[in-house]
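Q: mind looking at a prediction? Sequence and model below.
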Amino acid sequence: MIENGYWRRSAALIALATGLVAASGASAQTANDAQAADDVVVTGTRIRRPDLTSNSPLTSVNAQELTLQGTNNIENALNRLPQFTADANENVSNGSNGTAQVNLRNLGSNRVLTLVNGQRLLPTQAMDLNFIPSAIVERVDIVTGGASAVYGSDALSGVVNFILRDKLDGFRLDAQTSIADHTNDNGFLRGIVSGRGYQTAPSHVFDGGKQDINASFGKTMLDGRLNITVYGGYRRTDPVLQSTRDVSACALNSASTTFTCGGSSNTPFGTFTPLGGPLAGQKLTNSRDGSKTWVPYDSTYTYNYAPLNYFQRSDDRYNAGAFMHLELSKAAEIYGSYMYMDDRSFSQVAPSALWFGQTYAVTCNNPLMSASQQQSLCGAAAGTAATQNTLIGYRLGGSGTLPRRDDLQHRYYRSMVGVRGDIGHGFNYDVSVLRSSAHYDEQYLNDVNVTKAQKALLAVPDGKGGAVCQSVLNGTDSACTPINVFQAGGLTGQQAQYLYAPTRTWGRYALNVISGSITGDLGTFGITSPWAKDGVSIVLGGEHRRETLYFTGDEVAKQAGTQDSDGIIAVNEGFGEIEVPIAQDSAIGKALTLNGGFRYSAYKNDQRSTGYSSKFNAFTYKGELSWQVVDPVRLRASFNHAIRAPNISELFSNLSLGNVNAVDPCAGAKPTASLSACQLTGVTAAQYNSHLVIECPSDQCTGQSGGNRNLKPESADTYTAGIVLAPRGGRNLSVSIDYFNIKVKDYIGSIDPNTIISQCFSTGSPYYCGLFRRDPLTGSIFGTGYVVSTTLNTGYLKTSGLDIAANAMIPLGRLGRLYGDFIGTYLFQQATQPLPGGDSYDCKGLFGYACGQPTPVWRHNVRVTWKPDQKTSLSFNWRYIGPTSNSATSSNSYLTGPADPIDARLPAYSYFDLTGAVEVNRNLTLRIGANNLLDKSPPALASGVLNLFGNGNTYPGVYDVLGRRIFVGATVKF
């Protein structure tokens, strides 16, 4: 619900500003006022000038490029640019929150500020690019480098600014459909899958359909002074299973120079390790013949969890909105917008299980066990009402069991109203109020409830030859159904239905912004450099922002560990900017211009549930230089000192446990670490010598995460320097080369559990080894054991490199024109220092556990478009991703580790796209195209190498995982 008091105060402010400037500006119609209508505002500055250009590296993706790419997902279009590293997207299922984000310069999606028409898009922790209606995007500006002095917190790596077509005059309809077309012909992988006895992927598939339709309508009225534009759209994405692709048909393990089909030890055969009795510490499983007999467990019993996992999530998105511009006078234009989105996405993974690592008590007279099983489990207590603690893993794979599904729904609302205008003497003002909110609702379905599973295992004879739960007899749970995990496939769908307990969590996020600024040309008062004709320009303003968060869950979710979380961050800011033309048309060149800016921020953090409150202040600033040496040559450089304040979750989220990809060197029959090293992490000599430390199932160990009230802001110093070459004004050719260097200090994060493990066992550091919390019974670091990985201010992140861009137009006479666009990034450094004062590691050219997704040294896009006439175009695009190596092959102590040759390197990848378009008449344009024209399959890796954004044995945000995508679209306008 909208906070009425907030809006009343904001409306009063705008009404006051409107009345004052309308009265003062009614007669102020000067030459300077007329020129103001043509002023340009560039992303990265608030200065207004007719001839303004960017002093920072700026990349723009226009609507034509989005159309040529044939993508209906904004994040997919941006992730193709070499400046971006893919974050969460539609091809990540397990662990996804259903949102789409971007990661600029591989510094994290939380360190790039996302704007719409120069204003903040959504609450920081609810960012979702699905909210952007792609059909009305005019262009996307990407600015590299800190921009906190201009926009405030979060702009460390840069800014992504979506410029929308918010003043239409007419009707426009955009529709597109696409489908993935892939041939599964990887004989190597198909042989591995079939050799394990698993089903191979179909030889050819057409799937993964996407449909997108958007309509927009605008009308200009009152002699051009009023424009109202409305839009609405629907997008549908069909799910794709991992069973449909060679690369993902089974969970791959590496074995020197080849792969094997691995999987999970949570199998339909069951996995049992008694913690007492005759077979204490032994890993057992049910016999394959279906009898109630335990045999030693080995890797041939593993479960292939991959086929039912989604390789592309299903998604339905509805969005709608409206924009309004009303010019009361030159001194007062009222503008506003309302934007809405409802997005619902489903992810799916393999059926749930009683997860191995959880300790269950089993009754020694459980009638679902055979006499031999009772004897093996309990020894002399067999057949009695005694219980034995046992580690049990059992996959719900029988008839009637269902895959786990995550129902993720997001509803976003964004309202904005403002007034701006000319107040004479070269000055303009802009006052606005913005409120955006996000409603997040997640329901996790078909998952085993541990409490119910425990009740179902405490079964006793019912006196009729069957079994009954103790909880039924004592009246604590009359619905309890005993479960048969004591033979392969013995757990039925009816038994599974009792175990299922849907969990629901939801959150509410809100952002309120009141902002006002005055821009002016001091040249009207004679404040001009003696060597320049243009005057000094200034901006002065203030801003108030307030973010709130509340997150909770139902009782089942809370029993599973979900805890309520809340918080408020409020900030009051004052900012300023100045641009000084030092010299123009002088002996030192065409133009030399300096730009500077500052922002002072006063923060207050509150948590109502605990009464906690804290305050801090921050100061950010920037300096920029632009030197137009001659018309074709411009040099530019900038320095920015930026901050990112900790968000609400980083400050106040409660402690929770979750899965992390890791390997425990102390676990298994043959530990790779020594007894003395393992003892530093909490393993006892008895556990080590008896090989009782259980391996993390499927390399899924447990990590503890949570907030930290004592966090301080991150700070970043960013440097850029570049040259722009534009012969003949850039009409036929323009080239830019820009160097960037960004260092984020005290970055907020957690120490990766793999770093903790590797540093503990390579150095014996008490700090790292002290972060282990091993299960007291099993010594494991999964289940109730874990590695502490909570939020803290750590060391630094640093990246540097070169951006190279070029645009060209070649006249072909009667054959039309040829257009070329090139953009590439060469990476010098991608470094991380996990702890202040400690060693660092560089992920340039690497991928893997610590480095995450591939970070190639070189990436580029080249597009060549032929336009034989004004109505027809044929466009070819080449996307290049450089080779990378497994970080485990590095000699750096943070990165080095075991790596099989088959996982040691990812080759360079080239994708080719082709799009054709024809304007049938002035009202209709048709287009058809194919991305990944040659249907190139993604590289395969062992599943244990992948990080958070890996899926299906590959990196779906980096590579085209579904193969060739064919799209057909149409635009109707009148």
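A: Everything's here; your move. Residues are numbered from 1 along each chain as shown.

Q: please make it C-alpha for all contacts and neighbour counts, starting now.
A: Noted.

Q: got the contact list for residue 640?
A: Neighbouring residues of residue 640 by Cα atoms under 8 Å, 6 or more residues apart in numbering: 145-149, 620-623, 716-719.

Q: including secondary structure, neighbour count and distance to residue 819, could the residues you listed go into CSV?
A: Below are these laid out as CSV (DSSP: H, G, I helix; E, B strand; the rest coil; neighbours: other Cα atoms under 10 Å; distance: Cα to Cα, whole Å):
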residue, secondary structure, neighbour count, distance to residue 819
145, coil, 32, 29
146, coil, 40, 32
147, coil, 32, 32
148, helix, 30, 36
149, helix, 29, 37
620, strand, 24, 41
621, strand, 23, 39
622, strand, 23, 36
623, strand, 20, 35
716, strand, 27, 38
717, strand, 22, 37
718, strand, 26, 33
719, strand, 23, 32
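
Q: so which of those residues comes closest to residue 282?
A: residue 716 (52.7 Å; Cα to Cα).

Q: ok, the closest one touching residue 622?
A: No: Residue 716 is not in contact with residue 622 according to Cα atoms under 8 Å; the separation is 11.5 Å.

Q: what's the overlap in contacts for those two?
A: Common neighbours of residue 716 and residue 622 (criterion: Cα under 8 Å, 6+ apart): 640-641.

Q: quick one: stretch 781-793 to chain centroid distance?
A: From the chain centre to the centre of stretch 781-793 is a distance of 22 Å (Cα atoms, centre = their mean, to the nearest Å).

Q: can you check stretch 217-227 too?
A: Counting by Cα atoms, centre = their mean, stretch 217-227 comes out at 39 Å from the chain centroid.

Q: now stretch 892-909
A: On the basis of Cα atoms, centre = their mean, stretch 892-909 is displaced by 24 Å from the centre of the chain it belongs to.

Q: for stretch 837-848, same thing?
A: In terms of Cα atoms, centre = their mean, the centre of stretch 837-848 is found 21 Å from the chain centre.

Q: hmm, who's touching it?
A: 795, 827-834, 851, 853-857, 883-888, 892, 894-895, 945-947.

Q: which of the residues you listed are buried? Put it as a ChimeraX command.
A: In ChimeraX, a selection of the buried entries from these looks like this (16 or more other Cα atoms under 10 Å):
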select :795,827,828,829,830,831,832,833,834,851,853,854,855,856,857,883,884,885,886,887,888,894,895,945,946,947
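
Q: now, which of the contacts of stretch 837-848 lie within strands?
A: Those of the contacts of stretch 837-848 mapping onto strands are 827-833, 884-886, per DSSP state E.

Q: of those, just say which sits nearest to residue 673.
A: Each of the ones in strands among the contacts of stretch 837-848 was scored against residue 673 by Cα to Cα, and residue 886 proved nearest at 22.1 Å.

Q: surely that closest one is in contact with residue 905?
A: Yes: counting by Cα under 8 Å, residue 886 touches residue 905, with 5.7 Å between them.

Q: what about residue 881, distance to residue 79?
A: Separation of residue 881 from residue 79 (Cα to Cα, to the nearest Å) stands at 12 Å.

Q: oops, could you answer that again for residue 753 instead?
A: Computed as Cα to Cα, the residue 753 to residue 79 distance reads 27 Å.

Q: and the comparison structure, right after this:
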Amino acid sequence: MKKINNTGARVFKKSSLTVALSGAILAGFSFQGLAAENDEIEKIERVQVTGSRIRSAEAMSSAPIQVVSGEAIDASGSLNIQDLLLENPAFGSPAISRTNSNFNTASAGVATVDLRNLGSNRTLVLVNGRRYVSGVPGSSAVDLNSIPSQFIERVEIMTGGASSVYGSDAVAGVVNFVLKDDFEGLEFEGQYGESSEGDDESRQFSFTSGLTSDDGKGHAMFHLGYSDQGAVFSRDRERSAVDQFSGIYFEDDPVANPGSIFDAQSPFLSSFPPQGRFSAGDDTFTYDANNNLQDSFSTNGGDGVGANGFNRSGVRTIAIPTERYLFASNGSYELNDKHSFFFEGTYASSTTNSELEPFPFASDDIYANGRVPIEFDVNGELLRNAFVPDDIYNAATDTDGDGARDIFFAKRLSDVGNRGARAERDTFRLALGFQGEITDNWFYDTYYVYGKTKESQVSGGLVNVQSFRQGLEAVIDSQDLDGDGITNEAICIDATARGFNCSPVDIYGFNSLSQGAIDFVSAPSTLSTSVEQEIIGGNISGDLFELPAGMVGIAAGFEYREEFSRSEFDALQQAGLNAGNAIPATEGSFDVTEYYVEANIPVLDSVTMNAAVRLSDYSTVGNTESWNVGVDWEVIDSLRLRATRARSTRAPNIDELFSPPSQTFPSGLNDPCLGITNSGGGAAGDACRADVGVANNIASNGEFTLNQSDLQGISGFNRGNQDLKEEVGDSVTVGLVFTPEELISGLDITLDYFDIEITDAIVSTPRQFILDQCYGGGDTSFCDFITRRSGPSGNNSAGSLEFIDSGVSNSGGLGTEGVDLTLTYATDIGPGAFRTRLAYTYLMDGYSIPLPGADKDEFAGEIGASEHKANWNFGYKLNDFDFNWSLTYIGAADFDDQFLSGFGIAPGGIGIGSVTYHDVQASYHINDSMELYAGANNLFDKEPPRILSGVSGSSTGTETDAGTYDPIGQSFYIGFRSKF
């Protein structure tokens, strides 16, 4: 093998890397310099790969790296890079996407990524090797909506710990977006698409230009992009058009019939109807479709009574409409032969609109005793409510002993309007720096990065609880209380409220609220957030000294980073007085100073070792340490073996540290007391009967029984913890790279084993775990987090769960283990060129541990974390035609074992089958500057697995796991690219 004299490179920018099979970077780059006639000197460009800051002539990595090329991005037709990345089996279901976040109180429509199912906060997102500002307040999760897909050169994905090189948050791995930097000329692109159902309309336009200064020293690129993705509503898909609920809650013997989880209770309408439901004495009233009062009510119909409930699915959204404007720019200028200045700038503006059903409002949202008075003592005279119908008034009694009749009501506030939020997000990022050559083979770069994300959100469909109460307490003004001389008008009793234009509220029947009442009670919620990031850093790298096998490469550097986040709702929302979640303001900041050193050591001609260590000093958790050691062995020309052992750390984010108690409404929970009778049930039975409310429920029904409102009426508060410390992740990767060029030219194979274990994991104790521990699990201290109703409250049963609180702590453990296989092959077949790429992941193990000493909660093989996942692409290019076919396979999966155990069903006892999606694209080059393309996603319109509401893993309104499976269906697009 010819020895190369490393005299140093004068080219500093990265060039395109030759990448073998889904991401092992296999080929180095060299440039022959012109020298004297007898001088054999080759000047080589030193490049950097994700996972290392050492510039090397060989782009090798001892850790697995997968690469998504710009060509693959073009061939996908994806408007958002998240859609393409999720096809890669290394990624788990995202915490937030356009199709699973409609019910989020904040960050709806944001696009995040999650490597290895370990959480988006453990996946570090970089742009050109540097951190990117978060798009989710209080966290490190980056909103991929702010990264322009058409401006991406490639995406490098490194799994396994990388904190020693990049710092906190890289426990699961790194996703590095490398932007284009060497384009010259002009490029236009336009695309339009829609689903086969006629919705999910999408359009995007982009313009990219690149130019070089006359003296050749300066180069700059600019990109402008616009995209718009339309809404998809639950009512427009057959599986989700009507409210339904898992039949497992109503099956007498789920063990004997585990398939009951598929038996939907349909319709399973809401008992909060827009016409109102009224309990007066022993009678229940509602209104029929003609707005006539009737003395019977049936939510879902039966026994000769029609359904009076409300179909929430008629309003819910599957895919949130998202509009984006993007600007990106980068450039460099050579100050002299050895030093240059560079800059990167990004601005993204996005608008999302979430929409869901009108608010379900009831007496117990207003009055502590859950009863609404319909008589009022006014100056010693008992006056009745101005609007209460005679039949309801006559049936009403005094249930709270205050001498006045009262009733219970429940009403869907359709008059006020649908709930939903319009969120406007802006992300700005600027990176400036210098880079160059200190001496031969010694390079440096320094940089300053500033990023800011801000969000302004306005939510509708909510009401001011105090105003609603003032409006309800209205009578006919027979005493002329307001002094206007009119004695037959309805007025609010409270004189102070009248001074604020109180308008009487009529809750009886469809469209009963006047416009004045709507204006008086409406309380739009506002949210203002800000995330700021500021970074100063520098690196040097070069050859330290020479060993018999080659030069020892080294890199060292520092980084100082400040993070700030603030999230603040309006005062009513913070106090929970607009009938929504009580969400206090969250604000916090931290700074960290870090130093690292990395070495690349050629032990033998065929064996190279690398090692790195990083020391960090956080203002919150103090000192942390991360490190890694790796080896790369070229066994023969066609076979390389590689291994890495790493320790990574993740410091707690601002939300985890500083979040005050904020209200949430969890779903998919199983109450251990359900079905408990006066005797039996073991320890769980004893613990349940010890609760007064549960005992009263059993006395009334013979066993503990829950109704529909109970299942939908659980709330709780999440809390931060300023005593948190960092979590530690230990990872091992071992793999081989096989390139049998002499046997099969064009074939590359990599096989990698990964094992990641996280200790002291920062987790919110799962609410199901809290329930199971309190009721028969042996740790009654968890009962302090649970509040049950002592007696009937409005429409809820005695003993039903009202609040389950949870907080974060370093009490958890996480782990995942598996194997990645990737294969690429390219060859000429017939008159054209054939190419194929396979990426397959076998998830051997995946688990979480709620508390030290607790049993593992296995998630490998469950919905969202199938054991087998793969993506297989085929392409064929013939002259000016290019065709691509992509298959994404998601293996069979089980329902969450913790959820099933509550019904006596063993883990793995029930699940869903595998799913394969087919995407195709064909393109034609009309000439050298014009290309037309068209494609179809989910070509065969594969329906997602049926995962009903009420079952763990279901995304509300979609009747499936919309983060894992396609809830939209078949769609088509057409577009063009023009380059000059």
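A: All right, it came through fine. Small disclaimer: the values here were computed from a predicted structure and weren't measured.

Q: okay, the contacts of residue 640 of structure 1 in TSV with distance to residue 62 of structure 1 next?
A: Formatted as TSV, those follow (distance: Cα to Cα, whole Å):
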residue	distance to residue 62 of structure 1
145	21
146	23
147	22
148	25
149	26
620	31
621	30
622	28
623	28
716	29
717	29
718	26
719	26
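
Q: of these, closest to residue 656 of structure 1?
A: So of these, ranked by how close each gets to residue 656 of structure 1 (Cα to Cα), first place is residue 716, at 29.5 Å.

Q: ok, that closest one - contacts?
A: Counting by Cα under 8 Å, 6+ apart, residue 716 of structure 1 touches 146, 156, 640-643, 742-745.

Q: trace it over to structure 2, please.
A: The equivalent of residue 716 of structure 1 in structure 2 is residue 729 (alignment by TM-score structural alignment).

Q: go on, residue 926 of structure 1?
A: Applying TM-score structural alignment, one finds that residue 926 of structure 1 aligns to residue 932 in structure 2.

Q: can I assume that match sits in a strand?
A: Yes: per DSSP: H, G, I helix; E, B strand; the rest coil, residue 932 of structure 2 lies within a strand segment.

Q: can you get me a residue count around it?
A: Neighbourhood size, residue 932 of structure 2 [other Cα atoms under 10 Å]: 18.

Q: so what's it closest to, chain neighbours aside?
A: Among residues not flanking residue 932 of structure 2 along the chain, residue 976 sits closest, at 4.4 Å (Cα to Cα, 6 or more residues apart in numbering).

Q: the one you found maps to what in structure 1?
A: Under the alignment (TM-score structural alignment), residue 976 of structure 2 pairs with residue 970 in structure 1.

Q: average distance between the host helix or strand of that match and structure 2?
A: Assigned by DSSP states H and E, residue 970 of structure 1 belongs to strand 964-973. Compared with structure 2 after the fit, strand 964-973 of structure 1 shows a mean deviation of 1.0 Å (mean Cα distance after the TM-score superposition for structure 1).

Q: in that strand, what's buried?
A: 964-972.

Q: how about the contacts made by residue 873 of structure 1?
A: Shown in contact with residue 873 of structure 1 (Cα under 8 Å, 6+ apart): 865-867, 916-918.

Q: quick one: the host helix or strand of it to structure 2 mean distance?
A: Using DSSP H and E, residue 873 of structure 1 sits in strand 872-881. Superposed on structure 2, strand 872-881 of structure 1 shows a mean distance to its aligned partners of 1.2 Å (mean Cα distance after the TM-score superposition for structure 1).

Q: before we move on, back to that, and the match of residue 926 of structure 1, how far is that from residue 501 of structure 2?
A: To residue 501 of structure 2, residue 932 of structure 2 is 61 Å away according to Cα to Cα.

Q: quick one: the strands in the stretch 751-900 of structure 2?
A: 786-788, 801-804, 806-829, 832-849, 857-858, 868-878, 881-890, 893-894 (DSSP state E, counting those that start in this stretch).

Q: mind putting these into a markdown table with distance to residue 247 of structure 2?
A: Below are the strands of the stretch 751-900 of structure 2 laid out as a markdown table (distance: least, Cα to Cα, whole Å):
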| stretch | distance to residue 247 of structure 2 |
| --- | --- |
| strand 786-788 | 24 |
| strand 801-804 | 20 |
| strand 806-829 | 28 |
| strand 832-849 | 28 |
| strand 857-858 | 25 |
| strand 868-878 | 29 |
| strand 881-890 | 26 |
| strand 893-894 | 17 |
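
Q: which of the ones you listed sits closest to residue 592 of structure 2?
A: When the strands of the stretch 751-900 of structure 2 are compared by Cα to Cα, strand 806-829 sits nearest residue 592 of structure 2, at 20.1 Å.

Q: Provide the aligned range in structure 1 for the closest one.
A: With TM-score structural alignment applied, strand 806-829 of structure 2 matches the range 789-812 in structure 1.

Q: and the matching stretch, how far out from the chain's middle?
A: Distance, stretch centre to chain centre, for stretch 789-812 of structure 1: 17 Å (Cα atoms, centre = their mean).

Q: quick check: buried residues in it?
A: Buried, per 16+ other Cα under 10 Å, within stretch 789-812 of structure 1: 789-809.

Q: aligned to residue 569 of structure 2, what sits in structure 1?
A: In structure 1, the residue paired with residue 569 of structure 2 is residue 553, using TM-score structural alignment.

Q: and its match, what does it touch?
A: Going by Cα under 8 Å, 6+ apart, residue 553 of structure 1 touches 503-506, 562-564.

Q: export those to JSON lines and tack on secondary structure and distance to residue 330 of structure 1?
A: Below are the contacts of residue 553 of structure 1 laid out as JSON lines (DSSP: H, G, I helix; E, B strand; the rest coil; distance: Cα to Cα, whole Å):
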{"residue": "503", "secondary structure": "strand", "distance to residue 330 of structure 1": "56"}
{"residue": "504", "secondary structure": "strand", "distance to residue 330 of structure 1": "52"}
{"residue": "505", "secondary structure": "strand", "distance to residue 330 of structure 1": "50"}
{"residue": "506", "secondary structure": "strand", "distance to residue 330 of structure 1": "46"}
{"residue": "562", "secondary structure": "coil", "distance to residue 330 of structure 1": "54"}
{"residue": "563", "secondary structure": "coil", "distance to residue 330 of structure 1": "53"}
{"residue": "564", "secondary structure": "coil", "distance to residue 330 of structure 1": "50"}
